[in-house]
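**Q** when you get a sec, could you give me coordinates for this:
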Amino acid sequence: MAFSKAVELLQLARMASGYAGVSLNEIEAEFDCVRRTAQRMTDALVRVFPDTEDYVDAEGHKRWRVPRRRVAEFFAPTADEVAALELAGATLDRQGLTREAGQLRTLRETIKILMPDKRRPGLEADEEALLEAMGHAARPGPQPASDPRIDSAIAEALKGPFVLEIAYRGRQDSAAKIRRVEPYGLLLGARRYLVGRDRARGDTVMRHYRVEDIESAEVTQDWFARDEAFDLEAYANRSFGVFQNEAEFGDVVWKFTPAAAPHALRYRFHPLQSTETLEDGSVIVRFRASGLLEMCWHLYAWGDQVEVLEPKALADMVAGHRRGDFPGLP
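**A** Down below sits the predicted model:
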């Protein structure tokens, strides 16, 4: 059997190991082939895996299913993949998401337990070497504070979804106040913000609550219906960082000098940005967002190597603060 055909057969076996198995239509779509080729592939599947089952589903389509134990060994995770789970867990730990980090580590151990015994020693040795090599990678600088009990309450409320009762101290508050919040998600950055609606206000405005300023959190039994029209990713894309202000939202245009252009092209300033390289080597970056103060904080690091073309309010804010003596760029 040609190598490419063997790879395709293993891919088909993986598809067929799912609970519902695989149909001819799905094979045609996955491998971009005609019906006769799909039929030949199922014939080969049965020859290589004799205990393949076939049945007709509720819609009248014939499906093939391979017992998962027969294909598990072919798809055991690599050392790189298992090490990536550990590194992801460490990253979540540094971001204060200790509960999620623990879940990733549990998944990692579960995967290793389910692996064939003969594969496990080699995997563990390779994983240890990889982690040792990658152990020099760290994220320096300030990190958000975290409280596992509050993180756990937020996670539980988000899954419900249930109303979350928090003792929260806003910037203008002398002491924490009790708020009942309908949680919709978390924004992760230099600080973590819980996004949600304040029950007491009775409006549909999404508000941000700094997680480190939540002194206590309790999941209530008050279930609420999420607004299906709300998209957290689209919502986050309306800001440069985490702060949002509808009055500030609009076109943002920055021009980087030819000297800074190579660095700017390696940056993603906004998920929906567009870039344009001019004849002189300078680079124009465009996106739409709000959060002028957070933009100022970032632009300061670029010194006089960036010019704000839009909006004028942002250009006025950075005027006089564009230094030319920084020895490096972000």
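
**Q** for the rest of this, base every contact and every neighbour count on C-alpha atoms.
**A** Will do.

**Q** the closest residue to residue 54 other than its chain neighbours: how many residues sit nearby?
**A** Closest residue in space to residue 54, ignoring its immediate chain neighbours: residue 64 at 4.4 Å, by Cα to Cα, 6 or more residues apart in numbering. Here the number of neighbours of residue 64 (other Cα atoms under 10 Å) works out to 22.

**Q** so residue 64 sits in a strand?
**A** Yes. The assignment for residue 64 by DSSP: H, G, I helix; E, B strand; the rest coil puts it in a strand.

**Q** quick one: contacts for the nearest residue to residue 167 once chain neighbours are set aside?
**A** Leaving out its chain neighbours, the residue that sits closest to residue 167 by Cα to Cα, 6+ apart is residue 178, at 4.5 Å. Residue 178 makes contact with 165, 166, 167, 168, according to Cα atoms under 8 Å, 6 or more residues apart in numbering.

**Q** how is the second one assigned, secondary-structure-wise?
**A** The three-state label for residue 166, taken from three-state DSSP, comes out as strand.

**Q** please provide the structure for the following sequence as well, for comparison with the first:
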Amino acid sequence: MDRMRADRLLSLLLLLQNRGRMTAPELAAELEVSVRTVYRDVEALSASGVPVYADRGPAGGYRLLDGYRTRLTGLTGDEADSLFLAGMPGPAAELGLGADLATAQLKLRAALPAELGERSRRIQERFHLDAPGWFRDAEPVPHLAAAAEAVWELRVLRVHYRRWRGEVRRELCPLGLILKGGIWYLVARVEDTVRSYRVSRILAAEVLEDVFERPAGFDLAAYWEESSRRLESSRFQGEAELLLSERGVKLVPMQFGAVGAEAVAAAGPPDDRGRRRVVLPVESLPVAVHDMLRLGTDAEVLGPPELRSAVACAVAELARRYGAPKDDTPGTPPNHDTPNGAGRTVHDPQETP
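**A** Sure, this is the predicted structure:
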């Protein structure tokens, strides 16, 4: 019997043990096989001495003899690895561990006492982790499996990578994978430096036969925390003084998150027109101009002068492009009832150019 079928028979057995009576279509859906395959697998289990019974009628289905419990619940290496992704079935599937995770969960539940098994089932029914942010499609990561293989086996990974400033070819020593906000990053050593690479920007990848030695004491979580801290500290390069309308005061926390909320909380009192002065941390000048334009007419940039001038130039260019039609018919005013849902401009903690 090949391993694939053996694994499927074990999964079928564990499903009946964990859930009780199940119909052939239900088993086929869980195992992703045909109903006819389920019939053959049930016959194989019965022939091997497993007490599987078929109940006829509308409420019928397959079930195990009352009190029967298998002890074949030992986890394989891949199944044990997959348990660390138990709350993230999507990422587990991207790493090629989806089937291993499902089997590992079945085995774990089968080994638990009935009461704890029922508690685990309720938790799985009532809590779900959805890692990616809103309004963002999952990035294609065709080379994630190759990166994961290199990480597992400590093999050198040759990549063709797209940076902001051009494409490069490098040989990496992969140390780990990070899933941040639905985006995969590969942490790898290049010569004597550890850097982060966005997996979706890997244009080609080849796992080489060369192996490498993992740095002694390297802590992936600690590296990522420190890297993220450095990114945050270097992200803001100045401050913008804004005059916000009442609606702008509400928009800034929505558009800029915690930084915007803190800026609004420290704002001065409203003037006679309900406008408030806010000092908002900003990134580089091009990014800051983009951010100010997103606030539209609900914000006026008071300073610094170079930012105000850059925004004025951008607005003038937009006015030139979207000027009134030649017949001078006024355009339809924009609808300001719904804030712009576009995502923030984010600098990735990727390789330093």
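
**Q** just give the TM-score of the two.
**A** After superposition, the two chains reach a TM-score of 0.46 (TM-score structural alignment, normalised by the length of structure 1), with 226 aligned residues with a Cα RMSD of 5.2 Å.

**Q** need the next SSE after the longest helix seen in structure 2, C-terminal direction.
**A** Criterion DSSP state H: the longest helix present in structure 2 is helix 246-265. Read in the C-terminal direction, the helix or strand following helix 246-265 of structure 2 is strand 276-282, with elements assigned using DSSP states H and E.

**Q** the inter-axis angle of that next one versus helix 246-265?
**A** Strand 276-282 of structure 2 runs at 60 degrees relative to helix 246-265, counting by axes from the mean of the first three to the mean of the last three Cα atoms, to 10 degrees.

**Q** and the next helix or strand past the one helix or strand residue 38 of structure 1 maps to?
**A** Under the assignment given by DSSP H and E, the secondary-structure element containing residue 38 of structure 1 is helix 35-48. Next helix or strand after helix 35-48 of structure 1 toward the C-terminus (DSSP H and E): strand 53-56.

**Q** residue contacts, the residue nearest to residue 78 of structure 2 when sequence neighbours are not counted?
**A** Spatial nearest neighbour of residue 78 of structure 2, excluding adjacent residues (Cα to Cα, 6+ apart): residue 100 at 6.3 Å. When the contact criterion is Cα under 8 Å, 6+ apart, the partners of residue 100 of structure 2 are 78, 79, 82.

**Q** name the residues that touch the helix or strand where residue 26 of structure 2 lies?
**A** Assessed by DSSP H and E, residue 26 of structure 2 sits inside helix 24-31. With Cα under 8 Å, 6+ apart as the test, helix 24-31 of structure 2 has contacts from 8, 11, 12, 15, 34, 35, 37, 38, 39, 61, 62.

**Q** relative orientation of whichever strand or helix holds the third one and helix 24-31 in degrees?
**A** When you say that, I think you mean residue 12 of structure 2. Element membership of residue 12 of structure 2, judged by DSSP H and E, is helix 3-19. Angle between the axes of helix 3-19 of structure 2 and helix 24-31 is 120 degrees (criterion: the same axes, to 10 degrees).

**Q** which positions in helix 3-19 of structure 2 come out as buried?
**A** If you call a residue buried by 16 or more other Cα atoms under 10 Å, then helix 3-19 of structure 2 has these buried ones: 8, 9, 10, 11, 12, 13, 14, 15, 16, 17, 18.

**Q** and stretch 253-261 of structure 2, by the same measure?
**A** Here stretch 253-261 of structure 2 shows 253, 255, 256, 260, 261 as buried, counting by 16+ other Cα under 10 Å.

**Q** for the lengthiest strand in structure 2, packing partners?
**A** Once structure 2 is assigned using DSSP state E, the strand that runs over the most residues is strand 166-180. With contacts taken as 3 or more Cα pairs under 8 Å, 6 or more residues apart in numbering; DSSP states H and E, strand 166-180 of structure 2 sits against helix 144-153, strand 155-163, strand 183-190.

**Q** what sits up against the second one?
**A** Going back to what we said before, that points to strand 155-163 of structure 2. Judged by Cα under 8 Å, 6+ apart, the contacts made with strand 155-163 of structure 2 from elsewhere in the structure are 147, 149-150, 167-174, 201-212, 351, 353.

**Q** switch to 7 Å and redo it
**A** Residues outside strand 155-163 of structure 2 that contact it (Cα atoms under 7 Å, 6 or more residues apart in numbering): 150, 167-174, 201-212.

**Q** narrow those to those that are buried.
**A** The neighbour-count criterion (16+ other Cα under 10 Å) marks 150, 171, 172, 173, 174, 201, 202, 203, 205, 207 among the contacts of strand 155-163 of structure 2 as buried.

**Q** how about the contacts made by the second one?
**A** Each residue near residue 171 of structure 2 by Cα under 7 Å, 6+ apart is listed here: 156, 157, 158, 159.

**Q** summarise which helices and strands the helix or strand where residue 84 of structure 1 lies is packed against.
**A** According to DSSP H and E, residue 84 of structure 1 maps onto helix 79-94. Applying 3 or more Cα pairs under 7 Å, 6 or more residues apart in numbering; DSSP states H and E, one finds that helix 79-94 of structure 1 makes contact with helix 98-114, helix 120-134.

**Q** just the buried positions in that helix, please.
**A** Taking 16+ other Cα under 10 Å as the neighbour-count basis, helix 79-94 of structure 1 is seen to contain the buried residues 79, 82-94.

**Q** residue 109 of structure 2: which element?
**A** With elements delineated by DSSP H and E, residue 109 of structure 2 resides in helix 98-111, which encompasses its position.

**Q** over to residue 218 of structure 1?
**A** Residue 218 of structure 1 is part of strand 214-223 when elements are defined by DSSP H and E.

**Q** list the buried residues in whichever helix or strand comes after that strand.
**A** Tracing the chain C-terminally past strand 214-223 of structure 1 and defining elements by DSSP H and E, one meets helix 232-236 next. Using 16+ other Cα under 10 Å as the test for burial, helix 232-236 of structure 1 gives residue 236.

**Q** what angle sits between the strand or helix carrying residue 287 of structure 2 and helix 246-265?
**A** Using DSSP H and E, residue 287 of structure 2 falls within helix 285-294. On the basis of the same axes, to 10 degrees, helix 285-294 of structure 2 is oriented at 130 degrees to helix 246-265.

**Q** who does the following helix or strand past helix 285-294 of structure 2 touch, helix- and strand-wise?
**A** Note on helix 285-294 of structure 2: by DSSP H and E, the next helix or strand toward the C-terminus is strand 299-303. When contacts are defined as 3+ Cα pairs under 7 Å, 6+ apart, strand 299-303 of structure 2 sits against strand 238-244.
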